[in-house]
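Q: Got a predicted model here, sequence first, then my questions.
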Amino acid sequence: MRWCVSIGAALVAGAMAGGDVAGIAAPNPGNQLGHQLASKGADPSVDVELILAVDVSYSMDMDELALQREGYAQAIVSREFLQALKTGPNGKIAVTYFEWAASGDQKIIIPWRVIDGPETADAVANEIMKTPIRRASRTSISGAINFAMPLFDESPHRGLRRVIDISGDGPNNNGSPVTAARDAALEKGIVINGLPIMVKEPSYSTMDIDHLDFYYEDCVIGGPGSFVVTIKERDKFKEAIRTKLVLEVAGRMPERPIVPVASKEPRVNCMIGEKIWQDRWGR
C-alpha cells in the first residue's frame, strides 16, 4: 500500500513539536531485511541506504532551489531527524545526494556518507550547502531512478532498507517512461518515495500539471510502505522535507494516511509529460 500526505495536514505537528517520532507514524511494512541483503551476502551495517534525488530543472526557480537545498541541510541536523536515527537497530544511516534534470544529467553532490549523530549530520549538511546551485534543462524522473539504482551496488554500506527519495515539480518529459524505471527499481527491492513540489499554479509556459501529487502516487513511487509528502505552500518547503526524511530514517509511514493510491488505472496519464513536450515542441 502506498499513501499520499499533505504537509498541511495535522500529520506531524503535535508529535514533532514533542519530539515523538513513534507518535507520528505507524511501522513501515518494508522495514525488514530484504532479498537484496541476502544477495549481497552481508549483515546490515546501517538501518537504511537512502538516496536523495533532487530536481534542478529549469522549471524550479532559484528561490525554490535555494529552499530545497536549505531544507535538506536543515532537516539532516534537526532534532527530529537525529531522534529518528536512534530508533533503528544500528542507529545510523548511509546517504548520498545527487541533483538531476535530463536523462543524461545527474550530478552527485554528496557521495555515500554515514550519518550516526550530530557531528556527521553537520558535516553532510555543510557539504550540501557549500555546493553552488545550478539549473539544467528537461525533467527525467526515469533518468534519476536509473542513475540511482546502481549507486546501491557501489555503496560500501549494507542497509536494512534501500530507499530512493525523489523531489520534483513536474512530470517526466525526457528519457524512458517513468513507470519502466520505477518497476525496474521495485524488482530490486528498492522503495521509492516522492516529494512533489506544487507551490506554483500550473502554466502553459511551463511543464507543470494539475494533480502532480496523483502523478507521483500512481506513476513514480512504489514498494512496501512507500509514500508521498506534497509541498503546496512555499513556507512549508523545509517542514515537508524534514517530515519526509524523519519518516524514511525511522522506517515508518504516515499514521493517518490521507489518500490511498488507486489500485487500478492511474488517475493521471503516466506519459503526460512526454505528451505535453511533444505537443508544444514537436520533439
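A: Looks like it arrived, so ask away. Numbering: from 1, shown residues only.
Q: C-alpha from now on. contacts and neighbour counts both.
A: OK.
Q: Please name the nearest non-neighbouring residue to residue 64.
A: With sequence-adjacent residues excluded and distances taken as Cα to Cα, 6 or more residues apart in numbering, residue 64 is closest to residue 234, at 8.0 Å.
Q: should've said residue 45
A: residue 158 (5.3 Å).
Q: Settle this for me: residue 209 is touching residue 199, isn't it.
A: No. Residue 209 lies out of contact with residue 199 (Cα atoms under 8 Å); the separation is 11.7 Å.
Q: Of the two, which one has the most company?
A: Higher neighbour count among residue 209 and residue 199: residue 209, with 20 against 16, using other Cα atoms under 10 Å.
Q: Distance check, residue 3 against residue 52.
A: Taking Cα to Cα, to the nearest Å as the measure, residue 3 falls 19 Å from residue 52.
Q: Would you mind pulling the contact partners of stretch 181-190?
A: Outside stretch 181-190, the residues that touch it by Cα atoms under 8 Å, 6 or more residues apart in numbering are 34-36, 142-143, 145-146, 149, 161-164, 191-192, 219-223.
Q: what about residue 195, which helix or strand?
A: Assessed by DSSP states H and E, residue 195 sits inside strand 191-196.
Q: what sits against residue 98?
A: Contacts of residue 98 by Cα under 8 Å, 6+ apart are 51, 52, 53, 54, 106, 107, 108, 109, 110.
Q: hold the first one in mind and look at this next one:
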Amino acid sequence: MRRWLWIAISLWAGMAQADCRQALALGLDVSGSVDEREYRLQLDGLAGALLDPEVVAAFLTMPDAPARLVIYEWSGPTSQRIVQRWTEIRSREDLAQIATRLTNTGRALREPSTALGRSKAFGATLLAQHPTCWRHVLDISGDGESNTGPRPQDVTPPGVTINGLVIGGDGQETEVSALSAYFRTYVIQGADAFVEVATGFDDYQSAMSRKLKRELTVLVLSRNP
C-alpha cells in the first residue's frame, strides 16, 4: 500500500512539474551602440511593461499552468549576463519583484560588438533547461545588425519560437524599416514568430508591453508530445 502511495505521489509531482505553459527568455541588447541613457530606458521600460495591468493579466491567465521567465543581457560573443534567474510567475508580486530588480540593476562591463547569433544560442540554452514547458519562446531586443560571432541565420534551435523587438533611431523611419527586415530575414523563427518595433528607446516600454501581450495570449490547444 505504501509503495503504491509513493508511486502515486511521484506521478502527481511529475505532472505538476510539467504544468508550465510557456518558458519565456528575454534578451536585452547592451552592445556599444546603447549608451547609458538608453540602457536605463531599456531596463526601466521592461520593468514598466511587466507591471502593465494587461501584461499582468496575460501572465496570470492560466494559474494551473504558469509561465516561467528569465532575462539576460547580451552584446559580444562572450558577453552575456543573466539579470533575472528563472522565475515562475504565479502572482503580480512575482512580477513586481522582477521589476524592482530591473530598476536596481546597473550596467556591467561588456564587449561593444553585436553578436546576435551568440545571443540566440545563449537564449536557447536557457530555454532547454525547461523541457517540460508546452512552448518555448525567445525574445531578442536589438538596435543593430550582427557584426561578430556566428551569423544569426545559422543559429536555429529546434522547437523554439524566436521573436524580435527592433529598436530604431528616433525619427529614422528608413533605419527602422531596414532593421525590421533584417530581423525578419535572419533573426526570428517559428510559425508564429513576429517582429515588434520601438521607434526609439523612449518607445521601448510601449513596444515591450505590446509584444508580451501578444506572446502570452497565444492559445495553447494541446501539450507538445
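A: The structure has been received and is ready for your questions. Just so you know, these numbers come straight off a predicted model, no measurement behind them.
Q: circling back to that earlier point, my read is that the residue nearest to residue 64 of the first structure contacts residue 241, right?
A: No. Residue 234 of the first structure lies out of contact with residue 241 (Cα under 8 Å); the separation is 11.9 Å.
Q: Have a look at those two and say which one is more surrounded.
A: residue 241 (25 against 14).
Q: Give me the aligned partner of that one over in the second structure.
A: In the second structure, the residue matched to residue 241 of the first structure (TM-score structural alignment) is residue 208.
Q: go on, residue 4 of the first structure?
A: Residue 4 of the first structure maps onto nothing in the second structure, by TM-score structural alignment.
Q: In this structure residue 4 of the first structure contacts residue 228, no?
A: Yes. Between residue 4 of the first structure and residue 228 there is a contact under Cα under 8 Å: 4.5 Å.
Q: Common neighbours of these two, please.
A: 213, 217.
Q: Compare the two (neighbour count), which wins?
A: Legend: neighbour count by other Cα under 10 Å for residue 4 of the first structure and residue 228, higher for residue 228 (32 against 23).
Q: Counterpart of the more buried one over in the second structure?
A: Match for residue 228 of the first structure (TM-score structural alignment): residue 195.
Q: how far away is that match from residue 92 of the second structure?
A: From residue 195 of the second structure to residue 92 of the second structure the distance is 27 Å (Cα to Cα).
Q: Ok, residue 133 of the second structure next?
A: From residue 133 of the second structure to residue 92 of the second structure the distance is 21 Å (Cα to Cα).
Q: Neighbour count: the two, which is higher?
A: The neighbour comparison of residue 133 of the second structure against residue 92 (other Cα under 10 Å) goes to residue 133, with 23 against 15.
Q: what does residue 162 of the first structure align to in the second structure?
A: Using TM-score structural alignment, residue 162 of the first structure lines up with residue 136 in the second structure.
Q: Quick one: neighbours of its match, just the number.
A: Neighbourhood size, residue 136 of the second structure [other Cα under 10 Å]: 23.
Q: Would you confirm that it contacts residue 24?
A: Yes. Between residue 136 of the second structure and residue 24 there is a contact at 6.2 Å, judged by Cα under 8 Å.
Q: shared neighbours of these two, anything?
A: residue 127.
Q: All the strands of the stretch 1-150 of the first structure, in order from the start?
A: Under the criterion DSSP state E, counting those that start in this stretch, the stretch 1-150 of the first structure contains strands at 3-6, 25-27, 46-55, 93-100, 106-115.
Q: corresponding residue for residue 39 of the second structure in the first structure?
A: Residue 39 of the second structure maps onto residue 65 in the first structure, by TM-score structural alignment.
Q: Tell me who's in contact with the residue lying closest to residue 135 of the second structure once chain neighbours are set aside.
A: Distances taken as Cα to Cα, 6+ apart place residue 22 nearest to residue 135 of the second structure, at 4.6 Å, with adjacent residues excluded. Residues in contact with residue 22 of the second structure (Cα under 8 Å, 6+ apart) are 66, 67, 68, 133, 134, 135, 136, 137.
Q: One more: residue 166 of the second structure?
A: 141, 142, 143, 176, 179, 180, 183, 195, 196, 197, 198.
Q: Which position in the first structure pairs with it?
A: By TM-score structural alignment, residue 166 of the second structure lines up with residue 196.
Q: and what of residue 115 of the second structure?
A: So, by TM-score structural alignment, residue 115 of the second structure is matched to residue 140.
Q: Then residue 24 of the second structure?
A: Using TM-score structural alignment, residue 24 of the second structure sits opposite residue 50 in the first structure.
Q: was I right about its match contacting residue 96?
A: Yes. Using Cα under 8 Å, residue 50 of the first structure is in contact with residue 96, at 6.6 Å.
Q: what span of the second structure lines up against stretch 109-127 of the first structure?
A: With TM-score structural alignment as the criterion, stretch 109-127 of the first structure aligns to 83-101.
Q: buried set for that stretch?
A: 83, 84, 86, 87, 88, 89, 90, 95, 96, 98, 99, 101 (16 or more other Cα atoms under 10 Å).
Q: swap in stretch 12-22 of the second structure?
A: Quick answer for stretch 12-22 of the second structure (16+ other Cα under 10 Å): 18, 19, 20, 21, 22.
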